[in-house]
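**Student:** one predicted model, sequence on top.
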Amino acid sequence: MNKLEQLKQRSQVVADTGDIEAIRRYRPQDATTNPSLLFKAAQLPQYNDHIAEALVWAEDRQNGSNPEDIARLAAIKLAVNIGTEILQLVPGVVSTEVDARLSFDTRATIDYARHLIALYERAGIAKERVLIKIASTWEGIAAASVLEREGIHCNLTLLFNQAQAIACAEAGVTLISPFVGRILDWHIANSDREAFSAQEDPGVISVRNIYEYYKSRDYKTIVMGASFRNTGEIEALAGCDRLTISPQLLQALEDSEAPLAAGLPPVSASLSRPAQDLAEAEFRFQLNSDAMATEKLADGIRNFVKDQERLELLLQDRVKGQQNIHAATNPQAV
């Protein structure tokens, strides 16, 4: 077996892409998307029909003809359209992200998540097949706690340290996505090291510690390693509940016939290891005390916002183009 086949025997493999063809090619269990991936996908010709349908839908529901308002609504529908198509190809779930501009607004995050689920259900997709992706801020975790009690399952993303992981588990979220590669990036940028072996990789160590903490205390929250920079990181975390992997690294794993590395050792629950219940003040203090986690969380939110806005600008251009065509062919309607 190649390394990808070996990995699938030890962890559930998730495709970290919105590219339908890549998902069809690698046959993952689940798929996860984000604003950056959707922006890239929206520029591919095979998504033109999804974009056109989303724009028509948004225009029908948007009072007036403001391209900005239409584009913002169409972006939500486009995410659901692509998620719906992905679910025709994977047996499991798809993750769809809440607008990162709402990362510090609990109520707005809840409302946005409910809207996404309602759109999926209208498309014939049961809510059990969707994970709502939310940034692991205190406000995002609070929103996820409410949503989980409603039966809306959540994927807490942009997770970089133990405090975030503990708060998520205590909130009862379905899944967390601790970021491996971005932790590595920070340590390379802020030290005299140019490289780390897989076993000493700080991102790998962070996920290993979170995994051990969860399993030793019998938390049900799923750990899904994310944001990998190389296959060595992936192999070091083989055995983790789930791993979400880019198409490029999936291909690299598939191309190798070598034995897969040992990965994570098994962990058994122990009553001698009590859980830690973090209050808001302690959560914020621990997060603030971790320069890497604080900087990468803020940076991740900013980048997702930037790509969300770029996606909406792309959709605005489509709206304006259609409006100009309509004005030219129907001058009396202007």
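**Tutor:** All right, it came through fine.

**Student:** for the rest of this, base every contact and every neighbour count on C-alpha atoms.
**Tutor:** Noted.

**Student:** mind listing what's buried along the longest helix along the chain?
**Tutor:** Longest helix in the chain, counting residues (DSSP state H): helix 291-329. With burial defined by 16 or more other Cα atoms under 10 Å, the residues of helix 291-329 counted as buried are 292-294, 296-297, 300-301, 304-316, 318-319.

**Student:** adding another structure so you can compare the two:
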Amino acid sequence: MGSAGTPTWLDKLEEQLNVDVDWMDPEYIKGMPIVPHDQTSNQLWVDIQLGDDSNRELLLETAKELKNDGWLAIYTRMAVLMCKKNINSIRGRVLLQTLPSNAFRFQETLDHARLYDKEFARAGIGRDRYCIKIPSTGPALNAAKVLSSEGIPTLGTALFSLPQAIACSQAGMLYISPYYNGKLKIWDTKTPVFEVLAHDEPELWPNVKDPAVEHPIFITVQEAMAAGEMGCHSATISHTVLNELAKLRYVASEQPGPDVPKPAHVYKDAPPVSDRLRKLLSIDPLAGPDWDGKLASTDVDYLADGGASLQNAIEADAVTKKRLADAMALFTGGQERSRAKIEEVLPLV
């Protein structure tokens, strides 16, 4: 924490919203200057922890116990047990994601989420302390609807559009985690650069002073602070950005937006959108030239017929379609690296 009278950007952001840690390292989370609310993850973060020396013996033990059940059983139990190491260092929930390679498969997504639920129960972690991330596709969100009916909490991830958000609501999900308000950057090669790729390739990320009105996705500290001004419930922030936020002393006069504390409940008596951000309500910087200005309607059943209307909306939106594909490819890479690690130890047990 900052010394008396000199809060850090991280202190101030926690006053404005719930700060979640997007990282799985137990020692890092224990050492954070604030107690995070949720601990989120994805296949990349699970893979990093799976390969960490501190989890080597646990991996060998788990592989020995489940070697006849296949790599996914080992992966799922390991992911849950690694989250268990953090459960007493956070206020809220640990989050894990179903396999991105099955993002367009209903039954496989449903089965994997149920396996997570089983493993969390085995680990002594109740449904009020975890949440399962589900890709926001038609088939996967239909699986989420079933999970919701069973009392299994879910979050809609890989979410880039309003139809996806509406579909998540129709599936009864606890959370959504959107990527929003971004702009394409066109370089001299005339090749579009999509924001998902910037996580791996920082040089693709345009640096601006006021990301609240340009491209909020948390790669820089300014983008994280913008979420507070927007009135978000929470912000999922990587350890690298958290480190930077904790180093910076907060000076209100240097911030482009107002300092508004979070309400007791984010959805009750929420303050109005600030004047400088109000214009964002009436524009869509990513809409194609054929957009008629109409927003997606909650009257559409995006989950009907296996999610056909949602899939049609995704296909019709070039940006959403591309970013969804990029995200699933990125996370599937992490999934496959974890599978290789597990298959490598199986002959040893």
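**Tutor:** Received, thanks. All values reported here derive from a predicted model rather than from experimental measurement.

**Student:** related to what we said a few turns ago, other SSEs contacting the longest helix of the first structure?
**Tutor:** helix 35-42, helix 48-61, helix 67-86, strand 154-159, helix 181-189, helix 280-289 (3 or more Cα pairs under 8 Å, 6 or more residues apart in numbering; DSSP states H and E).

**Student:** so that helix versus helix 280-289, what angle?
**Tutor:** 90 degrees (axes from the mean of the first three to the mean of the last three Cα atoms, to 10 degrees).

**Student:** the closest residue to Cys83 of the second structure other than its chain neighbours - how many residues pack around it?
**Tutor:** Computed as Cα to Cα, 6 or more residues apart in numbering, the closest residue to Cys83 of the second structure that is not its neighbour in sequence is Val94, at 6.3 Å. If you count neighbours by other Cα atoms under 10 Å, Val94 of the second structure ends up with 27.

**Student:** gap between Val94 of the second structure and Ile87 of the second structure?
**Tutor:** 7 Å (Cα to Cα, to the nearest Å).

**Student:** the residue nearest to Cys83 of the second structure contacts Lys133, correct?
**Tutor:** No. Contact between Val94 of the second structure and Lys133 fails when scored by Cα atoms under 8 Å: they sit 10.3 Å apart.

**Student:** overlap in contacts, the two.
**Tutor:** With contacts defined as Cα atoms under 8 Å, 6 or more residues apart in numbering, no residue is shared by Val94 of the second structure and Lys133.

**Student:** one step back: and the helices and strands packed on helix 291-329 of the first structure, which is most packed in?
**Tutor:** Mean neighbour count (mean count of other Cα atoms under 10 Å) peaks for strand 154-159 among these, with a mean of 27.

**Student:** what packs against that strand?
**Tutor:** For strand 154-159 of the first structure, the packing partners by 3+ Cα pairs under 8 Å, 6+ apart are strand 130-135, helix 138-149, strand 175-178, helix 291-329.

**Student:** intersection of neighbour lists for Val94 and Ile87 of the second structure?
**Tutor:** By Cα under 8 Å, 6+ apart, the residues touching both Val94 of the second structure and Ile87 are Arg129.

**Student:** what's the local residue count around Ala235 of the second structure?
**Tutor:** Neighbour number of Ala235 of the second structure under other Cα under 10 Å is 24.

**Student:** what's near enough to touch it?
**Tutor:** Leu17, Asn18, Val19, Asp20, Ala224, Ala227.

**Student:** now, among the residues you listed, which is nearest to Gly124 of the second structure?
**Tutor:** Asp20 (21.9 Å; Cα to Cα).

**Student:** that closest one maps to what in the first structure?
**Tutor:** With TM-score structural alignment as the criterion, the equivalent of Asp20 of the second structure in the first structure is Val14.

**Student:** thinking its match is in contact with Tyr26, fair?
**Tutor:** No. Taking contacts as Cα under 8 Å, Val14 of the first structure lies outside contact range of Tyr26: 9.5 Å.

**Student:** between those two, which one's more packed in?
**Tutor:** Ranked by neighbour count (other Cα under 10 Å), Val14 of the first structure and Tyr26 place Val14 first, with 28 against 16.

**Student:** for the match of Asp20 of the second structure, which residues are in contact?
**Tutor:** Counting by Cα under 8 Å, 6+ apart, Val14 of the first structure has contacts Pro28, Gln29, Asp30, Ala31, Thr32, Arg242, Leu243, Thr244, Ile245.

**Student:** which one is Leu59 of the second structure nearest to, not counting chain neighbours?
**Tutor:** Counting by Cα to Cα, 6+ apart, the residue nearest Leu59 of the second structure is Met78, at 6.8 Å.

**Student:** which ones are touching that neighbour?
**Tutor:** Applying Cα under 8 Å, 6+ apart, the residues near Met78 of the second structure are Leu50, Leu58, Leu59, Thr62.

**Student:** ok, Ala143 of the second structure to Pro153 of the second structure distance?
**Tutor:** Taking Cα to Cα, one finds Ala143 of the second structure at 12 Å from Pro153 of the second structure.

**Student:** likewise for Val349 of the second structure?
**Tutor:** 34 Å.

**Student:** surely Gly263 of the first structure and Glu233 touch.
**Tutor:** No. In this structure, Gly263 of the first structure is not within contact of Glu233 by Cα under 8 Å, at 9.3 Å.

**Student:** who has more neighbours out of these two?
**Tutor:** Glu233 (26 against 19).

**Student:** the corresponding residue of the second structure for that one: what secondary structure?
**Tutor:** Alignment note (TM-score structural alignment): Glu233 of the first structure maps to Glu223 of the second structure. Three-state call for Glu223 of the second structure (DSSP: H, G, I helix; E, B strand; the rest coil): helix.
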